[in-house]
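S.K.: model this:
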Amino acid sequence: MIRIRVISARGSTPRDAGAEMFVGFDSVQGTIGGGQLEYMAIDRARAMLSQGLDLDRLDIPLGPEIGQCCGGRVVLELDRHGPTPQDHPDALIFGAGHVGRALALALQPLPVNATLIDQRPEELALAAAGIATHLTPLPETLIRDARAGTAVVILTHDHALDFLLAAEALSRPDLAYVGMIGSATKRAQFTRFAKGIDTSRLVCPIGAGLSQDKRPEVIAAFTAAELIGRLTAVSSLKKYPCNI
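M.R.: Next up is the predicted model:
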């Protein structure tokens, strides 16, 4: 598989530096912006696979000569040994009820490895096709074992379990996002429960501020946007740290 990465983007371009996609002989994952730019890059990546080449670079003006009118210029690096497309941050969704299943589905096309977790096999069985699921009687252990930068979303059927998982997650300062479904009242209850724990990082309610609609799919959509926005911000800070 060839990784195609935008290493320079000047002027008006469909994607910024850092955007990437992965090309195999019969597969394409991700995008660098579509159009002729992407077609040219895919053709070159497959030629590299056929010729056994490991590294190449393309400097492409986005003008009439390639049928695009952005007006910018993009430099692409093509690398056979780049990271796999699975090298995305993890999102652990605790609770396979209506909102949990909807959130897992909303995250499915996004650059995040989402797993739906529950103690109830009958609820996990209702997840949409292709959703990664995990059945466990001890969900808190998954938080302890999570990779740094993981997002944790807590939506179980049991407030006591929610509080246990939230306390466990907030004990990990290296998690990118800790969210819990609920209300301002539930947040206040948790704050009283979690004595000695810094609750300032807790997002509760999740997906709030843009709509009062309580349909699971709507809550899931706003939560997915909130979560991916936080993961993107954390990733950008790692790439471009501020030294002021």
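S.K.: make it CA atoms for all contacts and neighbour counts henceforth
M.R.: Will do.
S.K.: Show me what the longest helix seen in the chain is packed up against.
M.R.: Scanning the chain for the longest helix, with DSSP state H as the assignment, gives helix 216-239. Of the remaining helices and strands, those touching helix 216-239 by 3 or more C-alpha pairs under 8 Å, 6 or more residues apart in numbering; DSSP states H and E are helix 98-107, strand 177-180.
S.K.: Go through the ones you listed and pick out the most buried.
M.R.: Ranked by mean neighbour count under mean count of other C-alpha atoms under 10 Å, the helices and strands packed on helix 216-239 are led by strand 177-180, which reaches a mean of 24.
S.K.: List of residues touching the next helix or strand after it?
M.R.: The helix or strand immediately downstream of strand 177-180 is helix 184-193, counting by DSSP states H and E. Outside of helix 184-193, the residues within contact range by C-alpha atoms under 8 Å, 6 or more residues apart in numbering are 163, 199, 204, 205.
S.K.: And for stretch 144-151?
M.R.: Identification of contacts with stretch 144-151 by C-alpha under 8 Å, 6+ apart yields 89-92, 168-169, 172, 174-178, 227, 231, 234.
S.K.: Among these, name the buried ones.
M.R.: For those, a burial check counting by 16 or more other C-alpha atoms under 10 Å picks out 89-92, 168-169, 172, 175-178, 227, 231, 234.
S.K.: Following up with a second sequence; could you model it the same way so I can compare the two?
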Amino acid sequence: MRVWRQLTDLVTRHGSAALISVHDVKGSAPREAGARMAVRPDGAFHGTIGGGQLEFRMLDIAREMLQAGRGPARIVDQALGPDLGQCCGGRVAILIETFDGRDLDDLAPLVEAEAGGGPFEVECRMEEGRVRRELASAVGDDRWTGWHETHGVARTPVLLFGAGHVGRALVLSLAPLPFAVRWLDDREDAFPSHVPANARAVRLRDPEAEIAGADPASLILVMTHDHPLDMAITAAALKRAFPYVGLIGSATKRARFEKRFRELHLPEERIRALVCPIGLAGIADKDPAVIAASVTAQLLQVREGGNPERNLSPPAPSNDT
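M.R.: Below is the predicted model:
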């Protein structure tokens, strides 16, 4: 969630809004420090601080604060076990703030920074009972005492080659997650009319140039409508040490491709690094949405710094033969 954009929209549409933030965590808790939710005056909300009794109680407090009008921020210190009966057992400090039209000018720089798409730092301090925020780059360390907040998400780049059934399902599956998808297909009419905000649809003209120009941290997925094109893209990708190179298809397809990769003198360790079939082990359903969910989980594993769990049951989706 782009919290500052969401908060600004709520204030503009409804006159006021509250922001609930996990300010500090000690021990086990449902969410980490920095988890946030924006709340409308009628109690509707966007985002989560973890659900359960903690979230319900903080929403009640936020609604009460909104009914009282724009006022001072409040920090609620909450023990999860004895106070709420939640078995996490930790302790959290929850920051609750209210905003109205008087705050829109102060929110504007945060909205602009958020629109940049990457993470950014904010310096915060209490001033007359309210939280004052400024972008960290605009603040000198010698005059600012308070705390830091990190906003935005560092998105992992994904190069997805192919806009068939599985490609479309995968783009939708990745839409709410911290990935930046460059979606490529060489067919003019391949893409749907609407593409998620974290994806960019691009007509594929030079596959090797796309691979050569990719961020080294990119995750590569190959699922085009054409096996020779799959071969060329995958071979180019395996020449670089990307964290993940996935090729849709069966174990038979992999064996055929491996033979050609050896003819191209690709190192054995790079051939072994290829993920084919793609997706988690034990999920054999061939429905595109199921494959997309399985592959999404696999990409999240890689994003967290782990090795991809391999799929031992080869999916054979409708855009692959």
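S.K.: thinking again about what came up before, orientation of the longest helix of the first structure relative to helix 98-107 in degrees?
M.R.: On the basis of axes from the mean of the first three to the mean of the last three C-alpha atoms, to 10 degrees, helix 216-239 of the first structure is oriented at 50 degrees to helix 98-107.
S.K.: For whatever residue of the second structure lines up with residue 221 of the first structure, give its distance to residue 211 of the second structure.
M.R.: Residue correspondence to the second structure (TM-score structural alignment): residue 221 of the first structure is matched to residue 293. The gap separating residue 293 of the second structure from residue 211 of the second structure is 25 Å, by C-alpha to C-alpha, to the nearest Å.
S.K.: neighbour-wise, which of those two wins?
M.R.: Taking neighbours as other C-alpha atoms under 10 Å, residue 293 of the second structure and residue 211 compare with residue 211 leading, 22 against 19.
S.K.: That one and residue 238 touch, don't they?
M.R.: No - with contact defined as C-alpha atoms under 8 Å, residue 211 of the second structure does not count as touching residue 238 (9.7 Å).
S.K.: so residue 49 of the second structure, which of the three states?
M.R.: Put simply, residue 49 of the second structure is coil when judged by DSSP: H, G, I helix; E, B strand; the rest coil.
S.K.: hmm, back to that, need the nearest residue in space to the match of residue 221 of the first structure, chain neighbours excluded.
M.R.: What sits nearest to residue 293 of the second structure in space, not counting adjacent residues and going by C-alpha to C-alpha, 6 or more residues apart in numbering, is residue 173, at 6.4 Å.
S.K.: Who are the contact partners of the aligned residue in the first structure for the one you found?
M.R.: Under the alignment (TM-score structural alignment), residue 173 of the second structure pairs with residue 106 in the first structure. Counting by C-alpha under 8 Å, 6+ apart, residue 106 of the first structure touches 220, 221, 224.
S.K.: so who does the last one touch?
M.R.: Which is residue 224 of the first structure. Each residue near residue 224 of the first structure by C-alpha under 8 Å, 6+ apart is listed here: 103, 106, 107, 207.
S.K.: Return the closest of those residues with respect to residue 49 of the first structure.
M.R.: When the contacts of residue 224 of the first structure are compared for distance to residue 49 of the first structure (C-alpha to C-alpha), residue 107 comes out closest, at 30.8 Å.
S.K.: where's the closest one relative to residue 226 of the first structure, distance?
M.R.: According to C-alpha to C-alpha, residue 107 of the first structure stands 11 Å off from residue 226 of the first structure.
S.K.: With residue 144 of the first structure instead?
M.R.: Counting by C-alpha to C-alpha, the gap from residue 144 of the first structure to residue 226 of the first structure is 23 Å.
S.K.: How about the secondary structure of the most far-flung residue of the first structure relative to its centre?
M.R.: Most distant residue from the mean C-alpha position of the first structure: residue 65, 35.5 Å away (C-alpha atoms, centre = their mean). When classified by three-state DSSP, residue 65 of the first structure comes out as helix.
S.K.: Residue 145 of the first structure: neighbour count?
M.R.: As a burial measure, residue 145 of the first structure scores 8 neighbours (other C-alpha under 10 Å).
S.K.: which residues touch the closest residue to residue 217 of the first structure other than its chain neighbours?
M.R.: Spatially, and ignoring its direct neighbours in sequence, residue 217 of the first structure is nearest to residue 102 (5.5 Å; C-alpha to C-alpha, 6+ apart). Counting by C-alpha under 8 Å, 6+ apart, residue 102 of the first structure touches 216, 217, 220.
S.K.: next one: residue 289 of the second structure
M.R.: 166, 169, 170, 173.
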